[in-house]
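# Sequence and predicted structure below; questions after.
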Amino acid sequence: MFGGGTTTFGSPSAFGAPQPTVQPVQFGATNPAAAQQQPQVRDFEVTSPPDDSVSCLEFSPGTIPQIFLIAGSWDNQVRCWEVDRSTGKTVPKSMQSMTGPVLDVCWSDEGSKVFMASCDKAVKCWDLGSNSVMQVAQHDAPVKSCHWVKAPNYTALMTSSWDKTIRFWDTRTPNPILSFQVPERCYCVDVDYPMAVVGVAGRGLIIYRLDNTPVEVKRMESPLKYQHRCVSIFKDKQNQPTGFALGSVEGRVAIQYVNPIQPKDNFTFKCHRSNGTNQQGFQDIYAVNDIKFHPSHGTLATVGSDGRYCFWDKDARTKLKTLENPVDQPITCCAFNADGQIFAYAVSYDWSKGHEYYNPQKKPQILLHPCFDDLKPRDKR
């Protein structure tokens, strides 16, 4: 059970209790007749959202029967909700505080713990069963990312920081078991065993292999002309990580294979831009804030400062769907649940236009979209 004190976020309840298997249906469709009367799928808002901009979203792994969603935000909080897969309704479970804005969260592989990386230079482990927290990692500057690595011969927490280091931690000991110095501050990181990709300030990219002992295997410069903002690893048909998608502040995504068979396999495409030009003859270009690959289809989602999400088929090099009516704030981050039925996206200000465009009347939101069919690859026939 969630325990260890009171919480204002929600009532503690059983964590990990088995649930009956429920077939996925459209959110909001309480019965077939209602579904026919209201064919338009609507996105469901997560209850009790954060009070400040949302920096990260992560669904629980498929190793547990329920669906939980974790969000970290700039109000120094990490929140947990349980999601009902058949209705899209959410129940706040608990939350924990850091002493600085939260920049990243990740789950342990068995789904019993959450790691929280913060601007307070620390990473803490939240044990969901006991609702207790302990510090497990430390840097000399804000911690940008945290990822749990489960290898056949070791498990470790991988963290990156603006102190220009990558560190691996055995969470039972106070000092890192391995550390890499990188040339600049870490801006974006993704891990999909046995690959890790780290994007640093100044357009540098570093690729690591994590099997046996983690080792750096390649350095390269971003194919994008402007600063990258997000990175996401993709897999081949044998379920092996083979490359990554990189998003930049200039409304562009690069698809990069680590070892391309042909040079043309690597390409870039434009996204999160206005249709046409404004009265002054300029096109509005927005930052790509996050990229995630669908766990079943291998297609991808991008979200941007234009308040839209877009779904793409990289192999067919085509757009599958876009949010036609943008939300009234940027979309800062997104996540798919373990079986790819639910797409979560956070609506909150990303400060891309500066403080003069910040409107305190516009509150952050987290929305859930039933997405499985939307992400199916394009029929290549």
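Received it, and whenever you're ready, just let me know what you need. Everything quoted here is computed from the prediction, not taken from an experiment.
# Every contact and neighbour count from this point should use C-alpha atoms.
Noted.
# Which of the three states applies to Gln36?
Classification of Gln36 using DSSP: H, G, I helix; E, B strand; the rest coil returns helix.
# Could you tell me how many residues sit around it?
A count of nearby residues for Gln36, using other C-alpha atoms under 10 Å, gives 10.
# what's the distance between the closest residue in space to Ala122 that isn't next to it in sequence and Pro174?
With sequence-adjacent residues excluded and distances taken as C-alpha to C-alpha, 6 or more residues apart in numbering, Ala122 is closest to Gln138, at 4.5 Å. For Gln138, the distance to Pro174 equals 9 Å [C-alpha to C-alpha, to the nearest Å].
# My guess is Val78 contacts Met95. True?
Yes: at 5.4 Å, Val78 and Met95 qualify as touching, with contact defined as C-alpha atoms under 8 Å.
# Take this one as well and set it beside the first:
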Amino acid sequence: MTSVHSLPVLGRELANPPTDGISNLRFSNHSDNLLVSSWDKSVRLYDARANILRGEFMYAGLILDCCFHDDSSRFSASADNKVRSVRSVVIGQVITGSWDKPSKCWDPRGASGQERTLVGTYQQPERLYSLSLVGNRVVVATVGRHVNVYDLRNMSQPEQQKESSLKYQTRCVRCYPNGTGNVLKA
């Protein structure tokens, strides 16, 4: 007699998925919430465990990135010219990176409940594809396989400038959670 063993389910399809390519997805550090940005001009918030769409936010332009600040606030970057073709966002301070080369630091609290406050603008050698933040380190990956490492407390010049060892263009960079290094993906 043979027995049939079922394989564990390693993933599942979400209810109400985006209708176009997914540009990014991020899990909350505080819950089972999942944030999904898409080229269909939407940002969707899911309860991943219950597989429930909790909210959908539509924009005029395609969405390039998203992240959680906490479970009650989230950030997204759109190509609708409201934030100027931003490609990547990370939190701590809100740090945005743009295809027109600068990275910008913002105070997410704003001033007296107004718009977010721009803290600084920092030119990059090329269009920015990805950035990642851990502690006080910001790693920026740009066109031309440039990788710059900054100290958030002094963004005026990179601590390190290097060329990616990858054969192809870097599309994504992520810092190790303990701050000891980073990983690049082509």
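Structure's in. What do you need? Note that the structure is a prediction, hence the values are computed from the model and not measured.
# Does the aligned residue in the first structure for Thr180 of the second structure belong to a helix, a strand or coil?
Residue pairing (TM-score structural alignment): Thr180 of the second structure is matched to Thr242 of the first structure. Each residue gets one of three states, and Thr242 of the first structure gets strand by three-state DSSP.
# burial count for Thr242 of the first structure?
Thr242 of the first structure is flanked by 17 other residues according to other C-alpha under 10 Å.
# same check, this time on the one 4 residues further on
Leu246 of the first structure has 27 neighbours, counted by other C-alpha under 10 Å.
# can I assume it is in contact with His228?
Yes: here Leu246 of the first structure reaches His228: they are 6.7 Å apart, a contact under C-alpha under 8 Å.
# returning to what we had before: Val78 and Met95 of the first structure: who's more crowded?
Neighbours per residue (other C-alpha under 10 Å) separate Val78 of the first structure from Met95, with Val78 holding more: 28 against 20.
# Which of the helices or strands spans the closest residue to the more buried one other than its chain neighbours?
Of all residues beyond its chain neighbours, the one nearest Val78 of the first structure is Gly72 (4.5 Å), with distances taken as C-alpha to C-alpha, 6+ apart. Using DSSP states H and E, Gly72 of the first structure sits in strand 67-73.
# go on, Pro223 of the first structure?
Counting by DSSP H and E, Pro223 of the first structure is found in no helix or strand.
# and the aligned partner of it in the second structure, how far is that from Ala50 of the second structure?
Following TM-score structural alignment, the counterpart assigned to Pro223 of the first structure within the second structure is Ser165. For Ser165 of the second structure, the distance to Ala50 of the second structure equals 41 Å [C-alpha to C-alpha].
# ok, now His5 of the second structure?
Counting by C-alpha to C-alpha, the gap between His5 of the second structure and Ala50 of the second structure amounts to 25 Å.
# Kindly report the same for Val134 of the second structure.
When C-alpha to C-alpha is applied, the distance between Val134 of the second structure and Ala50 of the second structure equals 30 Å.
# quick one, which of the two is more surrounded?
Comparing Val134 of the second structure with Ala50 by neighbour count (other C-alpha under 10 Å), the higher total belongs to Val134, at 20 against 11.
# Tell me the counterpart of the more buried one in the first structure.
Following TM-score structural alignment, the counterpart assigned to Val134 of the second structure within the first structure is Asp192.
# now swap in Val43 of the second structure and tell me
For Val43 of the second structure, the aligned position in the first structure is Val78, judged by TM-score structural alignment.
# so what's that match up against?
For Val78 of the first structure, the contacting residues are Ile70, Ala71, Gly72, Met95, Gln96, Ser97, Met98, Val102, Met116, taking C-alpha atoms under 8 Å, 6 or more residues apart in numbering as the criterion.
# what would these look like in JSON lines with distance to Ile331 of the first structure?
Output for the contacts of Val78 of the first structure, formatted as JSON lines (distance: C-alpha to C-alpha, whole Å):
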{"residue": "Ile70", "distance to Ile331 of the first structure": "16"}
{"residue": "Ala71", "distance to Ile331 of the first structure": "14"}
{"residue": "Gly72", "distance to Ile331 of the first structure": "14"}
{"residue": "Met95", "distance to Ile331 of the first structure": "22"}
{"residue": "Gln96", "distance to Ile331 of the first structure": "23"}
{"residue": "Ser97", "distance to Ile331 of the first structure": "23"}
{"residue": "Met98", "distance to Ile331 of the first structure": "23"}
{"residue": "Val102", "distance to Ile331 of the first structure": "17"}
{"residue": "Met116", "distance to Ile331 of the first structure": "21"}
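# what's the most distant pair in the residues you listed?
With C-alpha to C-alpha as the measure, no two of the contacts of Val78 of the first structure lie farther apart than Ile70 and Met98, at 14.4 Å.
# what number of residues lie near His228 of the first structure?
Neighbours of His228 of the first structure using other C-alpha under 10 Å come to 29.
# Name the nearest residue to it, ignoring sequence neighbours.
Setting aside the residues directly before and after it, His228 of the first structure is nearest to Ser248 in space (C-alpha to C-alpha, 6+ apart), at 4.0 Å.
# Compute the number of surrounding residues for that neighbour.
What Ser248 of the first structure shows, counting by other C-alpha under 10 Å, is a neighbour count of 23.
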